[in-house]
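A.B. asks: Got a predicted model here, sequence first, then my questions.
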Amino acid sequence: MSLYSRKAARLQLNLRKVAVKGGLAIGAAQAANAALQAAFIVILARLLSPADFGLTAMVFPIVFFVTMLQEGGLTSAVIQRETISHRELSSLFWINAAIGLALALLLCAGAPLVATFYHEPRVEGLTMASGGLVLLGALAVQHLALLNRNMHYGRMAFIDVTAAFVGFIVAIAVAAAYHSYWAIWLRGFVTIAMTFVLAWLLSGWTPGRLAPVSQIRDLIGFGGNMTAFSLCNYASRNLDNVLIGKFSGEVSLGLYDRAYRIVTLPLLLINAPLNRIITPVLSRTRDQEERYRNAFLSTLQMGLLVTVPLMSFIAGNSKGVILLLLGPDWIDAAPICAWLSVATLLQLAGNPMGWLYISQGRSRDLMLAGVANSMFICLAFVAGLPWGALGVAKAYAFCAFLSTPLLFWWATRRGPVSLRNLVGAISPFALVAGCCLVVVHLLQRSRPDTGLLFLMELLTASYATMVLTLSVTRTGRSCLAQAWSVAVSGFSMMQMRKRSSYG
């Protein structure tokens, strides 16, 4: 074996160990966050009304918009850069800080216009207060990016869980004491404030002098393309809330918003941590085509392995899920939840295409894909609006069904991963989704029970169906074997860490 081959092998082994350890840390953090999110949904649905959720859902699209601008696409620019100096990173920090301050002031100035648009005076105060949230978030962007770049997944997991837990406690306490929609806003603010404090403490980095513009021009250009993509993504993810809030009112928006939060939990639980782990790994192996391809496809399959049966379960038994999590007052959200689950099933395979664009430095391709996809989705929202929130959810699912194959083609035009590679990796899971939906639907019809025990039986049946379905194909069996290998590696690392802590 040549010296280069030995170095490449060691690099691959080290990256695998880091990825597995990072997966354990971030996976545990996301499991805790998902539990907190589920508890938040369940508890606040019984303390607050759909109108309260609708009020905050009117403001959050605006907050998401300015939050996206405050980041400026510079997080991804830092992560994918092979090397970056202290002065270059400091320049990006001060850029983010200036943008954050400007956006916070803009929120305060534009709050009356937001209230006028919705004909709802209460959203003015919420919009103005969100300025502080945006500024704190901007001051933590580069510290979090540096932690991610250096693969400090344990520290990132600690920040995520601690910030989410403190925000959860404060929100529940305020909701129980005052039954006010401000409890929902406070959760986001406290979570970001804690993230800001912990990111500064744990990153071990403080900003310094600015670098010459010539040194960061490529980073700014990359961030500009990422921001353009984020703007398009923002439109496709938030126009539905704006339209429903404007034309159907806060109650319909509250039902739609809670259904959307439920179906996106798997994306937060699985795709978000995978994105943190795999993007730095792919960026470091992009010159090794086979290793890059294998890392991408195996990570994609691991995510689908966990999420497809869960989303199929929610789509097939949305009524039982809504009754269990939100209660009978929210039953009108069940059909909305079912259709949004279908759209999310397609997103589970489509969202990881971003890993290819970012790790390969293809920010322009990502921007163009975002523009086309967002225009398509926004047209679908407008087409479904005459039928209310349910019509918007149906149009969203139909649009995802049509656009996902085109996104696959565009993402794999260049780079080590071909369209044939991608289709071969995900096709078994299309069969899994269909089989799981049929099994859950038939079991639910045969026994119209909505109790927790029966729902757990349905969820178990969905995962069992996945295992059986994957077992009949060679790709599926390979995926199951790989999942078992990763689980064994993770268990071994946990045991070694446990023994070392005692010894």
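C.D. replies: That came through, no problem. Keep in mind that what you see is a predicted model, and the values were worked out from it rather than measured. Numbering: from 1, shown residues only.

A.B. asks: C-alpha from now on. contacts and neighbour counts both.
C.D. replies: Fine.

A.B. asks: any idea which helix or strand carries the residue nearest to residue 158 when sequence neighbours are not counted?
C.D. replies: With CA to CA, 6 or more residues apart in numbering as the criterion, residue 158 has its nearest non-adjacent residue at 7.2 Å, and that residue is residue 29. Assigned by DSSP states H and E, residue 29 belongs to helix 3-47.

A.B. asks: Residue 160 versus the residue nearest to residue 158, what's the distance?
C.D. replies: The gap separating residue 29 from residue 160 is 7 Å, by CA to CA, to the nearest Å.

A.B. asks: Comparison target, given below:
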Amino acid sequence: MDTTEPKSGRKLIANGILWNSVQLLVNQSFAFIIKLVLAKLLFPEQFGLIGMAAIFTGFVQILNDLGVGAALVQRKNEDLSESHYHTAFWAGVIWTTGLFLIMFLVVAPFAAYFYHQPQLKTIIPVLSLGILFSSVNMVHKAQLTKSMNFKKLAFIDNVTNIMSGLIALVMAYAGFGVWALVFNTVSTVIFAMPFYFKATGWLPRFEWSNSAFNDVFGFGIYTTGSNILNYLYNNIDYLLIGKLLGASVLGIYTLAFVLTDTFRSRIMAVINNVMYPIYGLKQNDTSLLKRYYLKVVQLNCVVVFPIMLFFIILGMPFITNIFGAKWVGAVVPLRILAGSVMLHILVSGNTALLRGVGRPGLEMKLQLVKAAIFLPTLALGINYAGIEGAAWAILFNKLVVVVVAQYSFSLIPDFSLTLSDFLGCLKTPLIASLTASAISVALYYLHLNYIICAVALFVAYFLTLRFLMKDEFKSYFKGILNKAA
């Protein structure tokens, strides 16, 4: 078998990374500004209130399409008919309507009782409007993703986030407080609806096929199961901290988590959104999949490592100067969680790979193993050391995730990924990280301004990368620029 990477594949990947990167830049800029303004205007306990609501709405959000959207992307074109799309649309509408009613009538009152916060009775139903309307966008988004039309996806996402972000900022300055963040979360989904209809030109018909539903639901049920386990795995800390330690402590922890995990999750999304359909298209060529996967890990590490190093080395002056002394309790958790993100990014493409090769069942089993280890260690950490203990528990469990992910490769037929292969792709970002850290720490202990130390960190990091990956950098950026032109 010829495993040479096709030019068309390289162009699709370059195009996808380009437009997903544009999407990331705009989204994270506005998201960061909004979080910055709210953190200045709100107190930790108010920030924690949103964190409490987000635990419940986020959990239901992962159920909103039953994994059907992922199934539509993974299926080959010849295995899909129009009935699959129409059936998926109406299944999503019926399902999310039921979820919204459950959130309004059951979950909101329960959350208010569980946390002793009456405001959650109002906040959660309003946040849940995003769940209700998200099903309308599901099929359109799957169609654009499947066709690798990331330019349109980036345009829709950026325009709606800019619209929502600007209005949310005005609301924040006008004194709406937590409702500015609530509005921003809900409005992006609603604003996106007409853009998706225009981008695809697809309109749903009153058509239902039981065979089409069973076809995509059979794949989607495993994907949804994995998403549920993954969500519980990544958010049980919010639930326990909010319940055991209160809204104010949860607010401090939330800030630390948002600053670190936002970069990790969004950067992973950029690459995984591109690679998931590619993995599906190339699922029979395991040698090519291996090269793609290692490049994904390397690229994610190259981007994420310097950001996390900044938080670890310069977290104290960053928090106190940007957010104020009231948030100083977030510094230690921020540093620990930044380390956990650096571990997590090492397996950044694992989920997309397993789904792309049609192994969602294996993914769900691995999530069960990770959850069984994580829950007791998290409970012990919170009980003995509060939010710092929670952060250390997360760091330990990210190490477990790396080991479990490495083991999972041996369960994919003909997919041989050795530890040597894995470490080989990490060599360059690790050398750059050590070099940049040494320079930044030295400057910081010389009492230079933390902004100067930060600039030195990033400059040293990318200069080292350029020296070690000179030819690869040229080839990569040439491909991106040619595609953009």
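C.D. replies: Received, thanks. This structure is a prediction, so every number in the text was calculated from the model and none was measured.

A.B. asks: Do you know the score for how well these two fit?
C.D. replies: Once the chains are overlaid, their TM-score stands at 0.93 when taken by TM-score structural alignment, normalised by the length of the second structure; 480 aligned residues with a CA RMSD of 2.3 Å.

A.B. asks: one step back: show me what the residue nearest to residue 158 of the first structure aligns to in the second structure.
C.D. replies: Here residue 29 of the first structure is matched to residue 23 in the second structure, going by TM-score structural alignment.

A.B. asks: Its match reaches residue 155, doesn't it?
C.D. replies: Yes: using CA atoms under 8 Å, residue 23 of the second structure is in contact with residue 155, at 7.4 Å.

A.B. asks: which stretches of the stretch 251-400 of the first structure form helices?
C.D. replies: Using DSSP state H, counting those that start in this stretch, the helices found in the stretch 251-400 of the first structure span residues 265-266, 272-284, 289-316, 318-325, 334-350, 353-359, 363-384, 388-411.

A.B. asks: Quick check: which of those helices is buried the most?
C.D. replies: Greatest average neighbour count among those goes to helix 334-350 (a mean of 24), per mean count of other CA atoms under 10 Å.

A.B. asks: Show me what it is packed up against.
C.D. replies: helix 250-263, helix 289-316, helix 318-325, helix 388-411 (3 or more CA pairs under 8 Å, 6 or more residues apart in numbering; DSSP states H and E).

A.B. asks: Compare those helices and report which one is nearest to residue 333 of the first structure.
C.D. replies: Closest approach to residue 333 of the first structure among those (CA to CA): helix 250-263, 5.2 Å.

A.B. asks: tell me, that closest one lands on which residues of the second structure?
C.D. replies: Going by TM-score structural alignment: helix 250-263 of the first structure matches residues 247-260.

A.B. asks: Report how many residues lie close to the residue nearest to residue 158 of the first structure.
C.D. replies: Neighbour count for residue 29 of the first structure, taken as other CA atoms under 10 Å: 24.

A.B. asks: Which residues are in contact with it?
C.D. replies: Applying CA atoms under 8 Å, 6 or more residues apart in numbering to residue 29 of the first structure gives the contacts 157, 158, 160, 161.

A.B. asks: Can you pick out the ones from these that are in helices?
C.D. replies: Within the contacts of residue 29 of the first structure, residues falling in helices by DSSP state H are 157, 158, 160, 161.

A.B. asks: The second structure: which residue goes with residue 66 of the first structure?
C.D. replies: Matched across to the second structure, residue 66 of the first structure falls on residue 60, judged by TM-score structural alignment.

A.B. asks: What of residue 493 of the first structure?
C.D. replies: Alignment note (TM-score structural alignment): residue 493 of the first structure maps to residue 483 of the second structure.

A.B. asks: Isn't its match up against residue 15?
C.D. replies: Yes: with contacts counted by CA under 8 Å, residue 483 of the second structure reaches residue 15, the gap being 6.0 Å.

A.B. asks: of the two, who's got more company?
C.D. replies: Per other CA under 10 Å, whichever of residue 483 of the second structure and residue 15 has more neighbours is residue 15, with 23 against 15.

A.B. asks: From residue 279 of the second structure, how far off is that one?
C.D. replies: Relative to residue 279 of the second structure, residue 15 of the second structure is positioned 16 Å away (CA to CA).

A.B. asks: so residue 208 of the second structure, which of the three states?
C.D. replies: Counting by DSSP: H, G, I helix; E, B strand; the rest coil, the backbone at residue 208 of the second structure sits in coil.

A.B. asks: Which residue comes closest to it once chain neighbours are left out?
C.D. replies: residue 87 (4.8 Å).

A.B. asks: After alignment, which residue of the first structure pairs with that neighbour?
C.D. replies: So residue 87 of the second structure corresponds to residue 91, using TM-score structural alignment.
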